[in-house]
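Colleague: whatever this is, show me its structure:
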Amino acid sequence: MKLQRKLMIAILSGILLIASGCSNKSGDNKKTNQENKAETIKNFEIVEAKSFKVKNIRGIGYPGNDNALYLAANDGLKMYNDGKWTKTTTNQHDYIGFQALESGFLSSGHPQKGTGFSDPLGLVKSTDKGNTLQKLALYGKTNFHFTASSFSGNGLYVISEQPNDALSLGVNYSTDNGGTWKKSAFKDFNADSLGMMAVHPNNGAIMAMSTRSGIYYSTDNGNTMKLITDPIMVTALTFIGDSILFSSVENEKILLKTINPASGEQTSIAFPFLDYDNPITYLTVNPKNTNQMAFTTYKNDLYESSDGGKNWRNLLKDGKKELE
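Modeller: Sure thing, here's the model as predicted:
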């Protein structure tokens, strides 16, 4: 029972109980024309990060306009490429719900103090490594802990924890970059929780969700859902082409697998041993090179593979990058 309690605490970062709710800061600033423009912060640079410690990992991904693995943290972006870590000198926002796109990335979260952005950020997008942020939706009004997007950018999903004029409670999707929203009906969804979402890299109508009772899959923007796994605890998932890469906890073991949603065929992937109370929290695959993948854990470990999971490099341990 003790292990079960520890595991449940660990996966709270990947599973959302809508019934519990979450308070979002609401800005009372009225929209202006300036708010709809990208905002540039002076003295923005990307510099080498020789040592750092990440307190909270908010997401990972491979933006299509760069060659690096991006790690979103509570103090901004960290980027890893060719054995070297870099970071931004400003715009060190608390990026929450980070998603890599072909053109850059999108995120929600809270701004770095003194940068002039409203809190919360709503949904913002960057095509220049975080130098400028374009406001997509609900800027200054809502923070989204759970977001998902196709790599191509043609399908965007959020979990609304509090209903408002634009969004219904639960999962909402947009096909016009957050301009308008529709509620996903979630027909045949029988799980008792909502969790992490993933979207097909090229087809925004295809999405999946991890829950405490398996993976649910949809080909119609979440309006109809289908359970494609056994009723297992799934803590993280992402698409790898038409298949899904996911991590589950079964028989007190942390596993990494792929599943073909059409056939149900599953394949196991070997990876470094993880303690039972250190489950995988985020998974990412580079859509431009599906042999390149990475995952993070509850205790802020980060691993990356460049050969489809045959070999793994430990890039962060307990969130630390030590001075070499």
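Colleague: could you use CA atoms for every contact and neighbour count after this?
Modeller: OK.
Colleague: now the helices: where do they sit in the stretch 1-150 of the chain?
Modeller: Secondary structure of the stretch 1-150 of the chain (DSSP state H, counting those that start in this stretch): helices at 2-10.
Colleague: L315 contacts K321, correct?
Modeller: Yes: taking C-alpha atoms under 8 Å as the contact criterion, L315 and K321 are neighbours in contact, 7.5 Å apart.
Colleague: how many other residues sit next to the residue lying closest to T258 once chain neighbours are set aside?
Modeller: By the measure of C-alpha to C-alpha, 6 or more residues apart in numbering, the closest residue to T258 outside its immediate chain neighbours is L245, 4.3 Å from it. Residue neighbour count, defined by other C-alpha atoms under 10 Å, stands at 24 for L245.
Colleague: next secondary structure after the helix or strand harbouring L245?
Modeller: Using DSSP states H and E, the secondary-structure element containing L245 is strand 243-250. Scanning the chain past strand 243-250 towards its C-terminal end, the next helix or strand to appear is strand 253-259 (assignment: DSSP H and E).
Colleague: between strand 243-250 and that next one, find me the angle.
Modeller: Between the axis of strand 253-259 and that of strand 243-250 there is an angle of 160 degrees, by axes from the mean of the first three to the mean of the last three C-alpha atoms, to 10 degrees.
Colleague: not counting the helix or strand following strand 253-259 itself, show me its contacts.
Modeller: Sequence order places strand 266-268 as the next helix or strand after strand 253-259, per DSSP H and E. Identification of contacts with strand 266-268 by C-alpha atoms under 8 Å, 6 or more residues apart in numbering yields 255-260.
Colleague: now the other sequence, so there's something to compare against:
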Amino acid sequence: MMKKTKKGKIIVSAVLMIFVISAAAMVFNNKNERVNENANEGTPKRTSEHKHVTTNISFDHIHGLGYTNDGNRLIVPAHDGLRIFEDERWKKSENAQHDYMGFSITDEGFFSSGHPAPDSDLKNPLGIVKSDELGAEIQTLTLYGEVDFHGMAAGYYSNAIYVMNPQPNSIMDRPGLFFSTDEAANWTNSSAKNVDGQAASLAVHPKNEKSAAIGTDKGAFLSIDNGNQFEQVLSDAPVSALSYTFDEKLLVGSMRGTAELSILDLESLEVKEVEIPSINEEEFITYIAANPKNKDVIAYSTSENNIYVSNDSGESWDPIAVKGKGVENK
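Modeller: Down below sits the predicted model:
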């Protein structure tokens, strides 16, 4: 493993600062985010030969990524509702423009937390809600009007929900890692043993409700017992993003001087590095999404509000958002 440079330590601080400000990151210590604004020029290396045209779709912040069950639509939550990328085109959801946080897409829709749109009758914060994939029907589940979870993830098919609870509330009596396997009706506190560092990312296996991963400033940690015991599977690098694939792998966004994307085989624990476009030295990966219908399709977003998509397992990449502006590939 490469050693962390002074610059790397600065990036770590940036990753954690964003997470702390937005989500009250969990701290564990036990052993038992430059691309040119014009999308038609200055495109980073390792992209395809497509022409990239700027659209009127924009977002100040990206709060998640996820593919719908048919594999055709990439959903991107922002401060003011959902953005949808489909058939190489961008559009904005016509449904309520809620500020979704802790966004976790599933095969039937998504779970989320966050804040309601200014013109909404919903309570603030949302607690945990369930929705269809485009946000047309919102169902409140728990802690409605009480908690905004930013550190939250759900199993794509299992619907198991894991949260990093920042402080005691009416259901969870302490800060820490909690999980529910019945759509937030009941919660169990996980021990989170052997996780070291300050948490910045969380992911849940698509099918196995017992399997979850946490990324911290010390690396990536994997659990197969509902988050009670973790094993460190990536060390010596801060991990800013995690996402399970649908073929027993874990996608890991980390930082060693510059942003890196890796694929961890969950059976052998072997790590494969994926070459990604050259990006700003202070830019890091914020979210990663695997496609449920095509294992070759991967998407990731960055701290500069750039989004890249690969259709060939990372051999080439297309930017579909540059500096918070949606782009379309011609």
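Colleague: farthest-apart pair in the contacts of strand 266-268 of the first structure, please.
Modeller: Across those, the longest distance by C-alpha to C-alpha is 16.4 Å; it joins L255 and N260.
Colleague: who has more neighbours out of the two?
Modeller: Using other C-alpha under 10 Å as the criterion, L255 of the first structure and N260 rank with L255 on top: 20 against 16.
Colleague: that one maps to what in the second structure?
Modeller: Alignment note: L255 of the first structure maps to E260 in the second structure; criterion TM-score structural alignment.
Colleague: quick revisit: and the strand holding L245 of the first structure, what's buried?
Modeller: 243-249 (16 or more other C-alpha atoms under 10 Å).
Colleague: got it, and stretch 80-95 of the second structure?
Modeller: Buried residues in stretch 80-95 of the second structure, counted by 16+ other C-alpha under 10 Å: 80-85, 89-90, 92-93.
Colleague: between the residues you listed, which is nearest A117 of the second structure?
Modeller: D80 (7.1 Å).
Colleague: tell me the counterpart of the closest one in the first structure.
Modeller: Alignment of D80 of the second structure against the first structure is given by TM-score structural alignment, with D75 as its counterpart.
Colleague: now swap in T142 of the second structure and tell me
Modeller: With the correspondence set by TM-score structural alignment, T142 of the second structure lines up against A137 in the first structure.
Colleague: contacting residues for that match?
Modeller: Under the criterion of C-alpha under 8 Å, 6+ apart, the contact list for A137 of the first structure reads 122-124, 178-179.
Colleague: E86 of the second structure too?
Modeller: Here E86 of the second structure is in contact with 72-74 (C-alpha under 8 Å, 6+ apart).
Colleague: now, the residues you listed that are in strands?
Modeller: In strands, judged by DSSP state E, the following of these are found: 73-74.
Colleague: turn the contacts of E86 of the second structure into JSON lines, columns for neighbour count and distance to S316 of the second structure.
Modeller: What follows is the contacts of E86 of the second structure, written out as JSON lines (neighbours: other C-alpha atoms under 10 Å; distance: C-alpha to C-alpha, whole Å):
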{"residue": "N72", "neighbour count": "17", "distance to S316 of the second structure": "19"}
{"residue": "R73", "neighbour count": "20", "distance to S316 of the second structure": "19"}
{"residue": "L74", "neighbour count": "21", "distance to S316 of the second structure": "18"}
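Colleague: nearest to A25 of the second structure among the contacts of E86 of the second structure?
Modeller: L74 (26.8 Å).
Colleague: from G314 of the second structure, how far out is that closest one?
Modeller: 17 Å (C-alpha to C-alpha, to the nearest Å).
Colleague: can you check E108 of the second structure too?
Modeller: Relative to G314 of the second structure, E108 of the second structure is positioned 27 Å away (C-alpha to C-alpha).
Colleague: the two: which is more packed in?
Modeller: With neighbours defined as other C-alpha under 10 Å, E108 of the second structure and G314 compare such that G314 has more, 21 against 15.
Colleague: just the element for that one, please.
Modeller: Following DSSP H and E, one finds G314 of the second structure outside all helices and strands.
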